[in-house]
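# the following block contains a protein sequence and its predicted model.
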Amino acid sequence: MSQARQSDSTKTSVKKTPAPPLSPPKHKTLLRLLSYLKPYWWALMLTVVGFAINAGTEIWIAKLLQYITDAINQNNQSKQDLFPFIIIALFFVRGVGSFLGNYYTALVSRNLVYELRVQVFNKLLRLPSSFYLANPAGTISSKLIFDVEQVTAASTDSLKTLLRDGLTVLALMGFLLYSNWRLTLILFLVLPPILWLIRIASRRYLKLSKGIQETMGDVSHITNEVIGGYQVVKNYGGQAYEAKRFDATSKKNLRQGMKVVVTNSINTPAVQLLMAIAMAVVVWLALRPAVIDNISAGEFISYIAAAGLLSKPVRSLTDVNQKLQKGIAAGESIFALIDEPEEEDTGKLNPALSGAIHLENVSLVYPDSTVALQNFNLDIRAGETVALVGRSGAGKSSLVNLLTRTLTTSSGKITMDGMPIEDITLESLRSQIAMVNQQVVLFNTTVFNNIAYGGLAQKTQAEVELAAKDAFAHDFIMKMPHGYQSEIGAEGLQLSGGQRQRLSIARALLKDAPILILDEATSALDNESEYFIQQALDNVMKNRTTLVIAHRLTTIESADRIAVMNGGQIVEIGTHSELMQKQGHYAQMYERDFE
């Protein structure tokens, strides 16, 4: 029966996988990223002030060389005695400016990561189940962890470089123009080829950055699979296969990363070479007597020093392009997730349900034309227990997904207590349906928090203990080191399969919902565990409408009715004895599977 569920899940993913959206223009992604910085305008202002101070000190370093040279030439001892103090003061001011700039850009950067990460996580909580079926867990977690961190490269990191080094370049260029505008104009001649190089490189950076993100998603996905399925990997000797798979994906990531390095390693030296050519021409001209006429030795050295100081900030401004394109690619990935359509809730009613369920001519057809349910009709009375049996792919799990509105019908209607299921709010509907699955989901927290989970968090200790007793879980819980406050580890792996299942049943009991769905709740358990769990299920099924996806014989036999499904329809329905007398589908299944 687990194969049935897998089949249904696979089809669900086929149904909901959206066509890949077109990437938005780069400038729109960048502007959207920068919009997150608006609340921190005051920090950005302090950043500008800090880096402006830093840029100003670059000019004074060049100017100081002029004063020192002229003082030496004039043998002015009084001025020379002041220079050590001026140097200390200059670098103190420079340090203050650098601190202001670096601190407040880091403040903005970390807050941006925090806000984006929280927004993405909250979005994940509101997305429909189909999104998770269509996207591997590793890819999703990579967006939350890797892509969000990369986004800072496009916003705050790039902004920091642009402000710090951009202001420095502007300050130095202003100083050079003031000192000798004719020589300085030569530096502007290399500007067009530099911009052309940056444009070519930016296209390649963006393409490569997207490739890096995709491969990081694959790396994360494989890692999650191996961690989650480590027992299967070990038991079936899959270490070599998984190592090979991980190595191949990691090499893809490595190749993409090295292509970025190669592009940057060519682009940056090329820009620096153009700057060096311009500087060489400037120096050559500066040494001509006609050009440096009426300029003191100190002014000449100051000019050359300022021109030399341009090299580092220009190189940094060239490198910022790589960060910018990397961040824009990450931003596109994150915003694509943020813009995913959320789970639609058309309901407006919040009724207290008794558990009467009516399905009339319900059909569910997937885009690939696979029919999960076809003209399905079933009337379940409040408090009745109905078991669903059938071969894998008969549509049992699809039916359950329709009742929780994980899926929507292609045609037909479903009502609960006479109300169309679409008119009931998702919160109200799901709060009144308890589920116990074969695959138990537990969290890395205490026993108490796992039973009183989510909307049940306000339940008292006494209510939790009563639910655990009815689920035959209280005794083993009390034997744990800290009782109900004992940590159970990731996915509850410190507990046995039967113990985990009993915690799941305790959670369902505590929910006290009028509708209960049991999806192979005792499958693959040892006899002792099955005995306790069957006793617990008898408790949880009392006075509730119960839908049982066929598992063990005892639950099926005691059901009020058994519906035999085949090809998305009910082919037989009745009690165990009635169906056995018919000697039809159910009798054949009983003899083949249960005896």
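Structure received.
# C-alpha only now, for contacts and for neighbours.
Noted.
# residues contacting residue 365?
Contacts for residue 365 (CA atoms under 8 Å, 6 or more residues apart in numbering) come out as 371, 372, 373, 410.
# kindly provide the distance from it to residue 358.
Using CA to CA, to the nearest Å, residue 365 is found at 20 Å from residue 358.
# residue 531 too?
For residue 531, the distance to residue 358 - CA to CA - is 33 Å.
# residue 266 now?
Residue 266 sits at a distance of 69 Å from residue 358 (criterion: CA to CA).
# between these two, which is the more surrounded one?
Applying other CA atoms under 10 Å to residue 266 and residue 358 shows that residue 358 carries more neighbours, namely 20 against 12.
# tell me which helix or strand that one sits in.
For residue 358, the host element (DSSP states H and E) is strand 357-365.
# take the one below as the second:
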Amino acid sequence: MTSPTVALVRAEFGRGRARLAGAATLALTGAACAVAAPLLVAGAIGELAGGRSAWADLIIVAFVSVVGAVAGAGSSFLVTSVGELAVAGTRMELVRRALTTDLTTLRTAGTGEITSRIVGDAGQMRTYTDVLASGLPVSALSACAFTAVMIWLDWVLFVVVVSTFLVASLSMRTFLRSTRRAGLRQQAALGQVTQQFQSVMASVTTVKAFGAESTMLERIRSDVEEVAASGVRGALSQSCITPLAGVAQQVAVVGVLAVGGLRVSSGALSLAHFVAFLMYLFQLVGPLVTIAQSLGRIQLAHSAIERMDEVLRFPPEASGVAPASRAEPSDDEPALSFQDVRVQVNEHHVLRGVTLQVPRTGMVALVGPSGAGKTSILNVIEGFLPLTSGRITIHGHPIEAWSVAERRARVSLVEQRPTLLNVALRQNLTLGATTWGGGDESVWCALEKVNLREKVESLPHGLDTVVDEATGLSGGEMQRLAIARALLRDADIVLFDEPTSALDEENENATTRALQSLAAVKAVVVVAHRPSLIRNACTVYSVDRGRVVTRYDAGDGREKGCIRNP
């Protein structure tokens, strides 16, 4: 199976083919200079041995060396620039896939794990791109060129060199495998550290209030120690590669000196060629070490690629199909309709045959004990939970007929735990507001409805204040900001999950009035426990154990009929 990460890198290489072609040209120039230098030195030695001046040859050697160094630097820069673009493209695709996959998959993977793959594992791709685009090909080409010239100079000495490096390469293979295994363990442990730390920081006030800092520290410590231990094992394997190449070089030098001395004394090899051979031998070690290290880095990169591939293979949300007709339904069709809806998640029956209707305007309340399935009803409407059986319609169209984007354009959600992004208040409030024209009048109006205008005006930067931990917004204020955001969005159906749970009486009354005003023109569904919301609902459904057990009119408290589910 083709790796989606590798496919992304190849695509980026395709877009950067001009730079890579330039890098290849410069790399070949550098390699050619490296091959030519020892032969030029041999020529200079021949000139000196003949009693002639070698200044011209030495100047050429110096010029060739400088050209080779400049060409190598240029090649490295071009490859690095393409590599950075490949890493950026991979990271953006990882972010896109994380944002477009279904919630069940995201929660199973964990945000910390996904973050570590976007940040840490994607960073490993820089090594991968550098090695594949430049390091490995250039080193292999240089090694082949040096090998060819060495065979031409004296094949007997080359046999001596090959025999020593062959033994070293067999040993390197073991260390390369160990490097990859250590890399996989380290990246997995790093993901656990990220996951644990994000979890602790998200609940840092609770941790401090219960004096659990030491307990949380110990939970993270084991994963941190595993990251370190895996890194040490990988470093040990990686560190053995260069010494092995060095030992092979030393043994080869001793063998070449011994055999070469005999061949020079016998006249089978000239002194100039013997010096050139030694120079090539010393130059050969560099590419061979680079190749060995590159293979080790590729092993580490492959462990990161495997982890990124898991994210890139996350299943996307079911997109649905756009309805054939875009005409508005007639007024007598409900905004929402559930007919015997059942939802099962991991053998757990979340909803058990729910039947209900939400009119095109007005407020419908869902009441019941915690864990009864009220929030699950909202999550099914949003598409956060999969429908097992039954039928749901939005404005008369089956929910499957709406694409995810179209469905969510018509439905807005305010969660029980309000979430604000780490951006300016204006951007938070106009998130997804398709009808916002760019002016602030409607924003201030929405803030006034939830009794927050004075608070925002008092902030140092007003609507440009960036929401972060230092902003000092209370839980109730964040909840009202989330409600104001829903008021600004041009959605036909607005879902509220306990919108007044964190509010005092004054702000609860203001928010209730805002919801009443909204319900006059839109369909509003509220999960509620507060009497103020329940008595303002036109219809109340009582939910228990995943079933709607009672439907009644909250206005006069009279039961309008029971819905019994099998």
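Received the coordinates, thanks. In this text, all values refer to a predicted model and were calculated from it rather than measured experimentally.
# one step back: which stretch of the second structure lines up against the strand holding residue 358 of the first structure?
Taken onto the second structure by TM-score structural alignment, strand 357-365 of the first structure occupies residues 336-344 there.
# how much does the matching stretch stray from the first structure?
Taken over the aligned residues, the distance from stretch 336-344 of the second structure to the first structure averages 1.4 Å (mean CA distance after the TM-score superposition for the first structure).
# just the buried residues of that stretch, please?
Counting neighbours by 16 or more other CA atoms under 10 Å, one finds that the buried residues in stretch 336-344 of the second structure are 336, 337, 338, 340, 341, 342, 343.
# the second one and residue 397 touch, don't they?
Same thing as residue 337 of the second structure. No - the pair residue 337 of the second structure / residue 397 is not scored as a contact, 9.7 Å apart, by CA atoms under 8 Å.
# wasn't residue 24 of the second structure part of a strand?
No - secondary structure of residue 24 of the second structure (DSSP: H, G, I helix; E, B strand; the rest coil): helix, not part of a strand.
# what does it correspond to in the first structure?
Match for residue 24 of the second structure (TM-score structural alignment): residue 48.
# what's around its match, how many residues?
21.
# with the one 10 residues further on instead?
Counted with other CA under 10 Å, residues neighbouring residue 58 of the first structure total 22.
# remind me which helix or strand it belongs to.
helix 41-74.
# can you tell me what part of the second structure stretch 133-152 of the first structure aligns to?
Using TM-score structural alignment, stretch 133-152 of the first structure pairs with 107-126 in the second structure.
# next: stretch 249-259 of the first structure.
By TM-score structural alignment, stretch 249-259 of the first structure lines up with residues 223-233 in the second structure.
# run through who's touching the matching stretch.
178, 179, 182, 183, 185, 186, 187, 189, 190, 192, 193.
# quick check: that stretch compared with the first structure, mean distance?
Compared with the first structure, stretch 223-233 of the second structure is 0.7 Å away on average (mean CA distance after the TM-score superposition for the first structure).
# in that stretch, what's buried?
Residues of stretch 223-233 of the second structure classed as buried by neighbour count (16+ other CA under 10 Å): 223, 224, 226, 227, 229, 230, 231, 233.
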